[in-house]
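Enquirer: pasting a predicted model and its sequence here:
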Amino acid sequence: MLRLTALFITTLMPFIALSAPNLPREDREPEAKTGFEQKTTVSGNKYMVVAANPYAAKAGQAILAKGGSAIDAAVAIQAVLTLVEPQSSGIGGGAFLMHFDKAKNQLITYDGRETAPSAATSSLFLDAKTGQAVPWIKAVVGGRSVGVPGVVAAMNKAHQQHGILSWAELFEPAIQLSQQGFIVSPRLEKLLSKKFNPGVHQIAGTKDYFFPNGEALKAGSLKKNPQLAAFYQRLAKEGAKAFYHGDNAEKIAHTVQNSAIAPGVLTVSDINQYQAKTREAVCAPYHQYKICSMGPPSSGGVAVLQILKLLEHKNIGQYQPNAKEALHYFTQASRLAFADRDVFLADPDFNSIDVTQLLTPEYLNTRSKLIKERDMGLAVAGDPAIKLAKVTDDAYELPSTSHFSIVDAQGNAVSMTTSIEMAFGSTLMVNGYLLNNQLTDFALSPEKNGQPLINRVEPNKRPRSSMSPVIVFNQDGSLRLIIGSPGGSRIINYVAHTMIAVLDWQLPVQEAINLAKITNRNKVTTLEKDTELAELSEWFSEKGHTVRVADLNSGLHAIELIDGQLLGGADPRREGVALSEMSH
């Protein structure tokens, strides 16, 4: 058994404050930073894991040290994250998992995205009196926003194909931590004290867990979760069926249907019938590399590839890292990608759109000509060979998510992004874990200007996501980079920008992650507060940009492979770490 409780709070970064509460909803960042210390690259020769919390990274490292596969480590990491980083991800949420099998030279992507209840209708988030979409804060809390969790099914499907250690063995670190307790991080304490998600204070069982004796959990204190330990013991023994059938499924449905806030329509049958899916990765060449990511229902993969391909002809590598001219082009490519994303991307099982049309050279060459020396303003979707009304939606994508990257001793790799959506999800709790509020990633309004929205709520449908796990290959097919990030819809910018830093500017992966961040989601250009980029506000304004300086809360976790050596990087804006066989 692992002695993980000895890992003290000093390994965690100083916490991270919330943005001002009077900002528009889409710019409120519940995990934004107020300053951070640089981290240094971690090296390895055999295996590497980079995860969002030291406990989780330690669990993954221990599994790999025992000869476990990258998938084995992923299961152990997610089990621990559910306990120690409950605000960001967990078994009550969903995930996109990419796995590269080196021996077979095979890339498989697993879709563990949540599904809407079979009784859900397009009016799920409409006010019964006005017929208009409810305010976002009323949409996210309670049973109505909960989709069938998919992460356990996705991990189980991947483990059946690529696991080495037994399923039960992978839960041992999380069971021990749940029983013996973990040290609460400053980040968890701050998120609770800032009251970003009102449901944490309003849902009785959740309030009791996070506010024992009426006070928020304190950083440095020991927190146990015997309910989660007991459920993990059943899950370890019985397999994924313990999640989707029997007592756990009944508790999820009962909790959702009887929520004190916005009760939902999720049923036991919905949970019983959930299936994780394998999907075709979306891939495109970029310089001498092949870049692959998740296809729909992720919008992230296509958008990241579009940004890179739109910039390819600009020869971004000629510029110094974060040169203002290069970043201007980056924001324009991002505008164009987000314009397409908002119109063309949703659950592929509910439409017949061929997303490869968004990545053809002809289409991208036409779009790239729109990138000029001044800000283009609001971009509109292009005209690929897709017949669809061009209407954007009002989905909410909030930045409480987690990403981890893994390479095992056999050279297999995992890039996995996992989420329960908003900080603390729906705030409903079952068997010691939180349930997601991912249904708010659907368009809350079913139509716009009389046209149905492609990402509207429909029974058993998966909401669109911005999660963007990526694996990059060299020309010879060998691994080059495994990367991803949390951050809501800003994930797309965080991942694309950091990939440019590694592949074009040739920065070591940790330096690339450390770079000051810039985002544009076809709205304002946001420059990271308290960095050198913030000083360029006037320059961007003169280029026509509407500029905001704000905290940006990327949580990039990446592994770079150079000449057989593994180089791991963890985002200094959060508490994650990189560990290899050389780490102690």
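Expert: Arrived safely. None of these values were measured; they are calculated from a predicted model. Numbering: from 1, shown residues only.
Enquirer: C-alpha only now, for contacts and for neighbours.
Expert: Noted.
Enquirer: just the strands in the stretch 351-500 of the chain please.
Expert: Per DSSP state E, counting those that start in this stretch, the stretch 351-500 of the chain carries strands over the ranges 400-407, 413-421, 429-430, 433-434, 447-448, 451-452, 470-473, 479-483.
Enquirer: among the ones you listed, which is nearest residue 259?
Expert: strand 429-430 (10.3 Å; CA to CA).
Enquirer: packing partners for the closest one?
Expert: When contacts are defined as 3 or more CA pairs under 8 Å, 6 or more residues apart in numbering; DSSP states H and E, strand 429-430 sits against helix 246-257.
Enquirer: change it to 10 Å
Expert: helix 204-210, helix 226-238, helix 246-257 (3 or more CA pairs under 10 Å, 6 or more residues apart in numbering; DSSP states H and E).
Enquirer: use this one as the comparison:
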Amino acid sequence: MLNALLALTIPLAAPTIAAAKAPAGTPGMVTSADPRATEAGRTILRQGGSATDAAMAMMLALTVVEPQSSGIGGGGFLVHNDGKTNRIDTIDGREKAPMAATDRRWVDAAGQPLSFRDAFPGGKSVGVPGNIRLMALATSKWGKLPWKALFAPAIALAENGYAVTPPMANATNATSPLWGDFPAIRQQYSADGKPLSVGTTVRNPALAKTLRMIADQGADAFYSGENARVLLAAATGSKVAPSDMTAADLAAYRAKERPAVCGAYRQYRICGMGPPSAGATTVIGVLTMLERFDMKKLGRNSPVAWHLIGEAMQQVYADRDKYMADADFIDVPVAGLTDRAYLKTRSAALRTDASLSAYAAGSPPGAPARTGAPSSEVPATTHFIAADRNGDVVTMTSTVEGPFGSQLLAGGYVLNNELTDFTFAPERDGMPVANRVQGGKRPLSSMAPTIVYLKGKPVFAVGAAGGRTIPMQVTKTLIAHLDWGLSARDALAEPVIYYNRDGLVVEQGTRLEAMIPALEKLGHKVSASRLPLKANAAERTAKGWVGAADPRSVGTALTE
């Protein structure tokens, strides 16, 4: 199913929206995975909005035009740089499990983990959405424009209509066979019972109504009143796996400020999200393990360079799967996982002439006895970045988890299937798994919104979509930019190396395929696959910020 969701790339015309004259100064910049959302962000910047305002307008617009990937029915992580102080802050808008949820949620009567296909459709996979609370917290801290103004571009798109992109058409084609049990999404996103085709105009009056209500009444209108009733009716009344979410679960949800997780890579400082995201610890872990190697000298065409990336990756992911989870529930050894001495010890095992025989988790400082297992993250999600004239920078990843989330629609928006990001097996080796389901807990995530600093100032921002591949998309982009000197766009275009239970996986159709024999000589088992990749980045130049969108996507970047 997921292979069908890999996007074709075609140019799309973005609607022109009237905006106020931009103030004097260095122009701002926006980039997202859809041209209509990017235009929404630019419109807000031209009206005098901050980077946070522009990012939130893009999040709302993506709810409309990229419903298969993200939206107000899901959650996200936001990383913010203050232009005056260069202080970095992060906000966790990750979805939460209902309080009634237990660690038996994803096992059958015999105690065996369900398959992902059996788990994700329906109400049981829906977590309490976080994006609107995240938006309220972020704009209260860093917003400039009125709350209502940020909704205008998204409402216009929902009311007036927009053209279906290849990624959206692929997603409807892949998931519509499930929609016999989901009449609301079938009615909204199919034409005469058939998947939507590229270029079809879609209008969503129900979503326009919901957005207008939240715009008029504020964030509380999402978590109580009419919208809460509609959301709960969709989730608990699902024909498939009805939810145990309650009105109390919705009313209690809060986005949380979290400490940023930062680490050094050469002369740079790399900062991103901490738990329940494994993004920053994974990216910093791989980079720190690679630091002793001259990646610049090896270069982008060296099989040894990609071999080393693959070796570090598999060690760091082993640590991630064992130790990472929601730090509100589990003692997560973040300091140990990013400890340079520990990572240098892990790096010492890497060789340029041979692969390791196994990739087991290590013992980072302060780590408790722990067991873990890979989570079931699947590709969808979206990323966007904004920078404004005052030097504020926002990089945010937003998601409904898999394509069209749970397949449930409420108030015109897609409800997430984020609870399938918990590890399905609650125990392993006689111990509870760190990322098991618990009531009120946030599932582990790979999302990795990242800002890079040089001499205390932000110089690069990046993030990606694509499930567990996200940290590796971010990592290879950083290596390509910081070590190999590529522009933001060219760094995004670099191929990705990943892994599965059999060995390394290289991106099909790229020059990495030609390196397979060389990688095999180093001891790897290697296969080529079409990976679910989609990223955005921005670099600071002498003329200001320049954005970039992954050439694999339909995304765009615009200057204010």
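Expert: Done, it's in. Keep in mind it's a predicted model, so treat the numbers as computed, not measured.
Enquirer: and the TM-score between them?
Expert: Comparison of the two superposed chains (TM-score structural alignment, normalised by the length of the second structure) gives a TM-score of 0.95, and 546 aligned residues with a CA RMSD of 1.7 Å.
Enquirer: could I get the strands of the stretch 351-500 of the first structure as TSV with mean neighbour count?
Expert: Formatted as TSV, the strands of the stretch 351-500 of the first structure follow (neighbours: other CA atoms under 10 Å):
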stretch	mean neighbour count
strand 400-407	32
strand 413-421	30
strand 429-430	23
strand 433-434	24
strand 447-448	16
strand 451-452	14
strand 470-473	26
strand 479-483	26
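Enquirer: closest one to residue 306 of the first structure among those?
Expert: Evaluated over those, closeness to residue 306 of the first structure peaks at strand 470-473, with 13.5 Å, by CA to CA.
Enquirer: returning to what we had before: is it possible to export the strands of the stretch 351-500 of the first structure to CSV including distance to residue 520 of the first structure?
Expert: Putting the strands of the stretch 351-500 of the first structure into CSV (distance: least, CA to CA, whole Å) gives the following:
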stretch, distance to residue 520 of the first structure
strand 400-407, 19
strand 413-421, 21
strand 429-430, 35
strand 433-434, 31
strand 447-448, 23
strand 451-452, 26
strand 470-473, 20
strand 479-483, 20
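Enquirer: which among those strands is found nearest to residue 275 of the first structure?
Expert: strand 413-421 (16.6 Å).
Enquirer: where in the second structure does that closest one fall?
Expert: Counting by TM-score structural alignment, strand 413-421 of the first structure pairs with residues 393-401 of the second structure.
Enquirer: what does stretch 159-177 of the first structure give?
Expert: Going by TM-score structural alignment, stretch 159-177 of the first structure sits over residues 139-157 in the second structure.
Enquirer: for that stretch, the distance to its chain's centre please.
Expert: Averaging C-alpha positions (CA atoms, centre = their mean, to the nearest Å) puts stretch 139-157 of the second structure 22 Å from its chain's average.
Enquirer: ditto for stretch 245-259 of the first structure
Expert: On CA atoms, centre = their mean, the centre of stretch 245-259 of the first structure falls 25 Å from the chain's centre.
Enquirer: mind listing what's buried along the one helix or strand residue 134 of the second structure maps to?
Expert: Applying DSSP states H and E as the criterion places residue 134 of the second structure in helix 131-142. Residues 131-139, 142 are the ones in helix 131-142 of the second structure that count as buried (16 or more other CA atoms under 10 Å).
Enquirer: dump those residues to CSV, plus distance to residue 494 of the second structure.
Expert: Shown next, in CSV, are the buried residues of helix 131-142 of the second structure (distance: CA to CA, whole Å):
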residue, distance to residue 494 of the second structure
131, 30
132, 34
133, 35
134, 32
135, 32
136, 36
137, 35
138, 32
139, 34
142, 34
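Enquirer: counterpart of residue 514 of the second structure in the first structure?
Expert: By TM-score structural alignment, residue 514 of the second structure lines up with residue 535.
Enquirer: I'd say that match and residue 541 touch.
Expert: No - using CA atoms under 10 Å, residue 535 of the first structure makes no contact with residue 541, being 11.4 Å away.
Enquirer: alignment lookup: residue 469 of the first structure to the second structure.
Expert: Aligned counterpart of residue 469 of the first structure in the second structure: residue 449 (TM-score structural alignment).
Enquirer: distance check, that match against residue 213 of the second structure.
Expert: 29 Å (CA to CA, to the nearest Å).
Enquirer: the more surrounded of those two?
Expert: More crowded of residue 449 of the second structure and residue 213, by other CA atoms under 10 Å: residue 449, with 35 against 17.
Enquirer: which SS state does the aligned partner of residue 253 of the second structure in the first structure fall under?
Expert: Mapped onto the first structure by TM-score structural alignment, residue 253 of the second structure lines up with residue 274. Using DSSP: H, G, I helix; E, B strand; the rest coil, the structure places residue 274 of the first structure in coil.
Enquirer: isn't residue 274 of the first structure right next to residue 94, touching?
Expert: No - the pair residue 274 of the first structure / residue 94 is not scored as a contact, 11.7 Å apart, by CA under 10 Å.
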